[in-house]
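> coordinates only, sequence not included:
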């Protein structure tokens, strides 16, 4: 029996304030002959101010001076604060959350709201100081993120929208609700247009967080990614009612269902952003449990667009889809990604020989077999594979060949030193990994090109040079599934 202490699922390095949790790991018997590891989480995901400042993520290697690329080489607003666009279906904060000055809580809101969230730098420094410190491997003064002014700019009507029955017996949306919906969409589009006007890249990045995140912590991650993308795109985040308090088992179960609840709202958000006039590309980023939410929303949009007889890449303008430490079952992820390929009856407006294109770019999945947070999820769900833990060894050669033929999927494994407590947030806490993300999103570099010289381990699988393939594999039990190897 062993006790592990530390914040779960959020960014859990020692340098980041978090909520401690206690995990009791033991073995239990299910049924008459099956013995599996089980995790009992003792009641704690305890207190601590959710809006405490967070230290800015380490400088990605690509920017480290001397010799690194300049962080800001195109005109941007020279304000130390990061101004994010947020879209949320979180409800009102509880009294405890309000005391922490959180604008939205962990309950489910029956409507979409949107607005501006400012992330301030503490202690206050000049732009020149921020730029200098942001390119140092070892900073000489603290750079902390703090949630600043949050301004709600609009809300959609409460759901479900009311209906009216006409004299003919037909049902329509109540005109007042339709009017309010249209007004909210116009307001959101106007805000996006305002931000696009000053964006050097005319692109939008939309980040979706995972479990055990508040509005503030989700905003911190979105802000530091935006900062190290040179503040060039319109930076937005979709924040959903992920639980962050109470008994862990109950909290995680509730979060799983809240992610399902949020799928339609994220789908509406992506649809509106993707159809925004003036936007060049929309890049979708998701972490942990947010990856399942993102895959579900993207899958539904793909089906919706195909059914409408439209080419998804033209309608939605999706560029890169990037999943960090995805907390989703491997088989479910595969179904979300390839399901339309196996449903020729769905594609009725094209020749059945031609498949619609979903992305201008690619689906990139960052994984780590040492991700401790996903190990807990794997045990709770009795899931053989969590997508965020697999490596090249877990994908059969015929599976790699199939994915390679699509030309749209890459899996990148990190097996180096853990840079946060649970090894779950390496995309921000590890400068080598974050540098690769920057090369992809900001500079459009493909794997194998200068700046992304990773080690190719299969047709669609890669690993960081500092990592090492697992030398002592567990005995593999092959299943009938033609793509994946059992564990």
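Sure, I can see it. What you are looking at is a predicted structure, and each value in this text was computed from that prediction instead of being measured.
> going forward, measure contacts and count neighbours with C-alpha atoms only.
Noted.
> So which bits of the helix or strand encompassing residue 186 are buried?
Residue 186 is located in helix 175-197, with elements delineated by DSSP states H and E. Within helix 175-197, the residues that count as buried by 16 or more other CA atoms under 10 Å are 177-178, 181, 184-185, 187-189, 191-193, 195-196.
> try stretch 131-145
The neighbour-count check on stretch 131-145 (16+ other CA under 10 Å) flags 131, 133-137, 143-145 as buried.
> tell me, what residue is most central in the protein?
In the chain, the centroid-proximal residue (CA atoms, centre = their mean) is residue 286; its distance is 1.2 Å.
> so what's that residue closest to, chain neighbours aside?
In this structure, residue 286 finds its nearest non-sequential neighbour in residue 208, 4.6 Å apart by CA to CA, 6 or more residues apart in numbering.
> Contacts only, for that neighbour.
Counting by CA atoms under 8 Å, 6 or more residues apart in numbering, residue 208 makes contact with 218, 237-239, 285-287, 290-291, 294.
> residues near the residue lying closest to residue 287 once chain neighbours are set aside, how many?
Closest residue to residue 287 apart from its sequence neighbours, by CA to CA, 6+ apart: residue 324 at 4.7 Å. If you count neighbours by other CA atoms under 10 Å, residue 324 ends up with 28.
> shouldn't residue 324 be in contact with residue 368?
No. Judged on CA atoms under 8 Å, residue 324 makes no contact with residue 368 at a distance of 9.6 Å.
> Need the overlap of contacts for those two.
Overlap of the contact sets of residue 324 and residue 368 (by CA under 8 Å, 6+ apart) consists of residue 388.
> Which stretches in this protein count as helices?
All helices of the chain, identified by DSSP state H, fall at 95-99, 127-133, 175-197, 215-228, 248-274, 289-307, 312-316, 330-338, 372-381, 397-406, 426-429, 431-441.
> so which of the contacts of residue 208 is the most crowded?
Among these, residue 290 has the most neighbours (other CA under 10 Å), with 30 neighbours.
> ok, that one - contacts?
Per CA under 8 Å, 6+ apart, neighbours of residue 290: 208-211, 259, 326-327.
> Pipe these into TSV and attach distance to residue 83 per row.
Converted to TSV, the contacts of residue 290 look like this (distance: CA to CA, whole Å):
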residue	distance to residue 83
208	17
209	18
210	21
211	23
259	25
326	27
327	28
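> now stretch 69-77: how far from the chain's centre is it?
25 Å (CA atoms, centre = their mean, to the nearest Å).
> Please compare the first structure with the one that follows:
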């Protein structure tokens, strides 16, 4: 009965099981559904499925394996995560579906099999509904630096791209399934660091570069901005320890080749926030790369989030667990690539990963590890425990060129995060939580040690929501400042920002109302700088 109900529900949503489909169709379906994904079994045995179930069980996810290889049916449960296996024939499965465990899953153990079937059907429906809350990223508004006649960052490229696709390097500690040529990364953590290359398509298939260029250099309406669609994730290597495989060295060689073609010789690591799918994370990193004029090499660090706001506290725990893998990635890129420097860009709860990861790198350097060549560290709307954030900062600010922190004190997402965690967040700090020593350190660094606190004031910025959390990519002024920092390595005063000072002695920066005019002067000055004029472009637009 349960099998028939499951089969009927899946038949309603996806055309049923039917004949076996090619692998790429199941992977594409997985990316569309996100919460509910299917793939063809490729010889993975029953014991391997059980191992996978155990890892999902430890992180609040459920796994249901369904087979239609024969007529007999058998159900088995694996622990409290309600991992159900419909084993037929030799126990090999033709379909895998993952559905994150819901808060009410614990009640299911007391239900009969029939009642559980009804609950499972509801859970799958809820999962599909939750998936709809994670659409692909919409291309961000063009940064102000692009809204100029004539040259822009795109014009620095010797040849325009062939189409709208963006090739993006990635590293992740998410547990993978599926073939290496087209990986799916689950919500469960892996003990390894998985390295690969993804492809993101901007807009519908068949769109041209000229179409995307026009959208990227004009103030397009929200409805006109396309989505960034994750097409493939090809896993090239796995790093389990300090000994690098030939595959890992080949991945690093690909990155060196990309650096040789790039005008910007830094590598930028992008770390996304909580409640974020791999597709949205890839979209955020890809649009950052796109608006560098495609002149930079960007690496997405995709850490495992539950992709469900109800599991936000678990995301914060997982973020801390991902920090050592991020520190490993920084060391890997520093030691084995030709990059001038490594830049770290974190967004929202990605700052919990990035702050702790950078602190681990700093502590390693203090213990005698090689210089990691960290240059720019930028935390946008940081969702990290404020006191811990300051303590981490003490450990790594000395090995960087600059640490910038952009905050909106009316940030509604961080207001909610503060209510959940009962501590202030680095993006909405409460100075009363710091000790006198920590307060003194923060004040001194804001004046003397390369710490830039950037206050985003939506009331001075047309079109930006007063409670904005995503201002780094939603606002053309803020995104322009990000690009000037990452590409130009300029201090705040040379990027057109205005310095303010509080009575207690902290110095911070803000966007003045005449920022567009200041930005124009900054760009004119940069054009006279030989090291940056090539990056800004000198040819006619493509």
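Right, received. Where do you want to start? Everything numeric in this text was worked out from a predicted model, so none of it was measured.
> nearest to residue 453 of structure 1, of the helices of structure 1?
helix 431-441 (9.4 Å; CA to CA).
> Which strands and helices lie in contact with the biggest strand by length in structure 1?
Looking across structure 1 with DSSP state E, the single longest strand is strand 108-122. Counting contacts by 3 or more CA pairs under 8 Å, 6 or more residues apart in numbering; DSSP states H and E, strand 108-122 of structure 1 packs against strand 82-90, strand 144-155, helix 215-228.
> The ones you listed into TSV, with extra columns for distance to residue 314 of structure 1?
Shown next, in TSV, are those (distance: least, CA to CA, whole Å):
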stretch	distance to residue 314 of structure 1
strand 82-90	23
strand 144-155	28
helix 215-228	25
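> so which of those comes closest to residue 446 of structure 1?
helix 215-228 (18.7 Å).
> That closest one vs structure 2, average offset?
Following superposition, helix 215-228 of structure 1 is found to deviate from structure 2 by 0.5 Å on average (mean CA distance after the TM-score superposition for structure 1).
> and that helix, which stretch of structure 2?
Using TM-score structural alignment, helix 215-228 of structure 1 lines up with residues 278-291 of structure 2.
> Touching the matching stretch from outside, list them.
Residues outside stretch 278-291 of structure 2 that contact it (CA under 8 Å, 6+ apart): 31, 134-140, 142-143, 153-154, 166-168, 185, 200, 216, 228-230, 270, 272, 295-300, 302, 483.
> circling back to that earlier point, tell me what angle the longest strand of structure 1 forms with strand 144-155.
Angle, strand 108-122 of structure 1 to strand 144-155, by axes from the mean of the first three to the mean of the last three CA atoms, to 10 degrees: 140 degrees.
> In structure 2, what range does strand 108-122 of structure 1 match?
Counting by TM-score structural alignment, strand 108-122 of structure 1 corresponds to 189-203 in structure 2.
> the strands in the stretch 1-150 of structure 2, which residues?
Shown for the stretch 1-150 of structure 2, the strands assigned by DSSP state E, counting those that start in this stretch span residues 61-66, 75-77, 84-86, 95-100.
> how about the third one, which residues of structure 1 does it hit?
Right, the one you point to is strand 84-86 of structure 2. Using TM-score structural alignment, strand 84-86 of structure 2 finds no match anywhere in structure 1.
> which helices and strands sit right next to that strand?
For strand 84-86 of structure 2, the packing partners by 3+ CA pairs under 8 Å, 6+ apart come out as strand 61-66, strand 75-77.
> Just name the most buried of the ones you listed.
Most buried of those, by mean neighbour count (mean count of other CA atoms under 10 Å): strand 61-66, with a mean of 22.
> and it, how far from the chain's centre?
25 Å.
> what's the angle between it and strand 95-100?
Going by the same axes, to 10 degrees, strand 61-66 of structure 2 is angled at 160 degrees with respect to strand 95-100.
> Which part of structure 1 matches strand 61-66 of structure 2?
By TM-score structural alignment, strand 61-66 of structure 2 lines up with nothing in structure 1.
> Which residues are in contact with residue 475 of structure 2?
141, 143, 463-464.
> By neighbours, which of those wins?
The residue in the contacts of residue 475 of structure 2 with the most neighbours, by other CA under 10 Å, is residue 143 (24 neighbours).
> What separation do you get for that one and residue 412 of structure 2?
23 Å (CA to CA, to the nearest Å).
> Show me what residue 167 of structure 2 aligns to in structure 1.
In structure 1, the residue paired with residue 167 of structure 2 according to TM-score structural alignment is residue 83.
> contacting residues for that match?
116-119, 223, 235.
> Quick one, which of the residues you listed are buried?
Those of the contacts of residue 83 of structure 1 that meet the buried threshold are 116-119, 223, 235, by 16+ other CA under 10 Å.
> give the contact list for the residue nearest to the centre of structure 1.
207-210, 294, 322-324, 326.
> aligned partner of it in structure 2?
So residue 286 of structure 1 corresponds to residue 346, using TM-score structural alignment.
> State the distance from its match to residue 168 of structure 2.
Applying CA to CA, the value for residue 346 of structure 2 to residue 168 of structure 2 is 17 Å.
> Residue 294 of structure 2 too?
Residue 294 of structure 2 is 11 Å from residue 168 of structure 2, by CA to CA.
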